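Peer 1: Predicted model, plus sequence, below.
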Amino acid sequence: MTPETLAPRLPSPLEEAEDERFARHGVRLLLKRDDLIHPDLVGNKWRKLVLNLEAAAGRPVLTFGGAYSNHLRATAAAGRLLGFPTIGVVRGDELAGRPLNPSLAQCAADGMRLHFVDRSTYRRKSSPDVLAGLLQSLCPDAYVVPEGGSNSLAVHGCTALGEELRGVADVVGVACGTGGTLAGLAAGLAPGQRALGVPVLKGGFLEAEIRALQRAAFGEVRGDWTLDDRFHFGGYARVPAELEAFARDFEGRHGVGVERVYVAKLLYALLGLAEEGAFERGSRVAAVITGRP
């Protein structure tokens, strides 16, 4: 089986969400339903993995993520569906020996070998000595995919997302973890369209990362894109009561499941920006729904 035989649903559907909270500011909200691409390989995770899986050519894939990583889940699912071994290096050695959370349990059920490392080692995972040590101990011939799947191949894979939205939105918003999706999305949009990234981690480090990803992929920085760092709610996987209430309300209004780690923060940010007057009246704002609850 090859990546193409998975038959992802592309282009993913585009739906209008009639919402008076946006409408009162003259904004039309569109939902780019990348969560409907495939039952197991959801949204931007498929777009970022597909070219990497072609490059791996059936070799074992070793990759990285936190305890709630959607990227780890997608890689494990791809391994099960395509028949190649997967290894997930997980941040936090304190998690070893504990019952697995639902995300990691699904990875294990899909056949992924989980290897927990301390947080200091995880921060240095890209350094040649740490990476060489991991490969030597886990699988010397593994194909390495970085955390979040973000590398130049992933960026190229995500340009199609922007191309699918050409001419149908003025602003396209996407939640950002490692920045690869935004890097490709912005490059694929048409002149006059703007991509807006909403980081789900605090730290303000993503701009340099996205520029580096685009230079690696295209040799230059491309597209009109910006980041708004105000909506991380304290950091990755932090879902305080205010955000949970917002997500439940959105689900009730629109009948769309709202994934909490990424999508809820994006939608919350877009509503806040609309209320601030950040979008011109008459604007079409598309939210990329990158995952499912």
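Peer 2: Thanks, I have the structure now. Remember, it's a predicted structure, so these values are computed and weren't measured experimentally.

Peer 1: going forward, measure contacts and count neighbours with C-alpha atoms only.
Peer 2: Will do.

Peer 1: And for residue 272, the neighbour number?
Peer 2: 15 (other Cα atoms under 10 Å).

Peer 1: dropping in the other structure now:
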Amino acid sequence: MSRLGISLPSPVQKLDPGWPGCESLQLWIKRDDLIHPVISGNKWRKLKYALLDGLCAQVGEIVSFGGGHSNHLHALGYCCWKLGIQLTALIRGDYRHQPTPMLQDLKAWGAQVRYLDKQHYRRRTEPDFLQQLQHVHPHALIIPEGGSQPQALPGVGELLNELEQDVTHILLPVGSGGTLAGLIRARCRAQLIGIAVLRGRGYLEQEVMDLVSDPGACDWQICHDFHFGGYAKAPAPLRDFCRHFSLQTGLPVEPVYSGKLFFALKSLCQSGFFPAGSKVLALHTGGLQGKRIGSE
């Protein structure tokens, strides 16, 4: 695994944006986006033990799922290339005539790319579909969309051991639920506030609970007020915020995940959501594929 060049622990930086409402708060950012320039943020933490187990079992192929701009597949594709494992990527939608930058990277790294229509992609978690897929790829390790599976949770929980600050709240973006579930499993003592990046009230909560045997192990919630209409939806106010925030702080953000996280942080500070004296940590989960495309 040393071939991958992972840099841990990721640093924690103080954030002082001068937003109204944060005068009595301490704000911090956990810079998981700095773990690696390609294997970014929570993608590495969720893949770590799956890849270790795959190497121990001498797995020659990994099959996984994602969209045309998937941060998960981008990180996984690079890992497989460096580790000498064949990746078969099952992509939602047909990009054969207009491959995205992410798909171009996957092909440059030797991945096999297959395109699925929405009907077939929707079956990606069904046991019968997965059984058929395993039959076609009998010796492959199948990793779910986003890397979110029970095997991913210990790697996510390890980030708590890296914290030297005694924080009261941790904010993080939620797409497939694996990162939030990992922090719950690790019995985080801070209040966990997930920021939904897609329309998924109830659905996202269930995804998290399906991953964690004891979802009541700590205080957590998912806020659904900042998805801006759905996954990868990025109206002008969000894009403007991302540009201004990056210029102000020097932090790289994009409108799919991290931009929505920091927009939510600003809004919650302004609304008085956090009690005076709170120590709030925003988890920058990396994954900047959203900066490479024009429509997301």
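Peer 2: Structure's in. What do you need? The shown structure was predicted, so the numbers you read here are calculated from the model rather than taken from an experiment.

Peer 1: Would you map the strands across the second structure?
Peer 2: 12-15, 26-31, 61-66, 86-92, 112-116, 141-143, 169-174, 191-196, 220-223, 279-284 (DSSP state E).

Peer 1: what helices or strands is the third one leaning on?
Peer 2: The one in question is strand 61-66 of the second structure. Counting contacts by 3 or more Cα pairs under 8 Å, 6 or more residues apart in numbering; DSSP states H and E, strand 61-66 of the second structure packs against helix 71-83, strand 86-92, strand 141-143.

Peer 1: Against the first structure, what's the mean shift for the second one, could you check?
Peer 2: With both structures laid over each other, strand 86-92 of the second structure and its partner residues in the first structure are 0.8 Å apart on average (mean Cα distance after the TM-score superposition for the first structure).

Peer 1: Out of the strands of the second structure, which gets nearest to residue 205 of the second structure?
Peer 2: strand 220-223 (7.2 Å; Cα to Cα).

Peer 1: and the strands of the second structure as TSV, adding distance to residue 256 of the second structure and mean neighbour count?
Peer 2: Below are the strands of the second structure laid out as TSV (distance: least, Cα to Cα, whole Å; neighbours: other Cα atoms under 10 Å):
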stretch	distance to residue 256 of the second structure	mean neighbour count
strand 12-15	21	14
strand 26-31	17	20
strand 61-66	14	22
strand 86-92	17	23
strand 112-116	22	16
strand 141-143	22	19
strand 169-174	9	25
strand 191-196	10	23
strand 220-223	16	18
strand 279-284	12	24
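
Peer 1: export the ones you listed to a markdown table and tack on distance to residue 3 of the second structure?
Peer 2: Compiled in a markdown table, the strands of the second structure are given as follows (distance: least, Cα to Cα, whole Å):
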| stretch | distance to residue 3 of the second structure |
| --- | --- |
| strand 12-15 | 25 |
| strand 26-31 | 22 |
| strand 61-66 | 18 |
| strand 86-92 | 16 |
| strand 112-116 | 22 |
| strand 141-143 | 20 |
| strand 169-174 | 29 |
| strand 191-196 | 33 |
| strand 220-223 | 36 |
| strand 279-284 | 24 |
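
Peer 1: picking up where we left off before, of all the helices and strands packed on strand 61-66 of the second structure, which one is nearest residue 167 of the second structure?
Peer 2: Using Cα to Cα, the nearest of these to residue 167 of the second structure is helix 71-83, at 27.8 Å.

Peer 1: what angle separates that closest one from strand 86-92?
Peer 2: Inter-element angle recorded for helix 71-83 of the second structure and strand 86-92: 170 degrees (by axes from the mean of the first three to the mean of the last three Cα atoms, to 10 degrees).

Peer 1: mind listing what's buried in helix 71-83 of the second structure?
Peer 2: By neighbour count with 16 or more other Cα atoms under 10 Å, helix 71-83 of the second structure contains the buried residues 71, 72, 73, 74, 75, 76, 77, 78, 79, 80, 81, 83.
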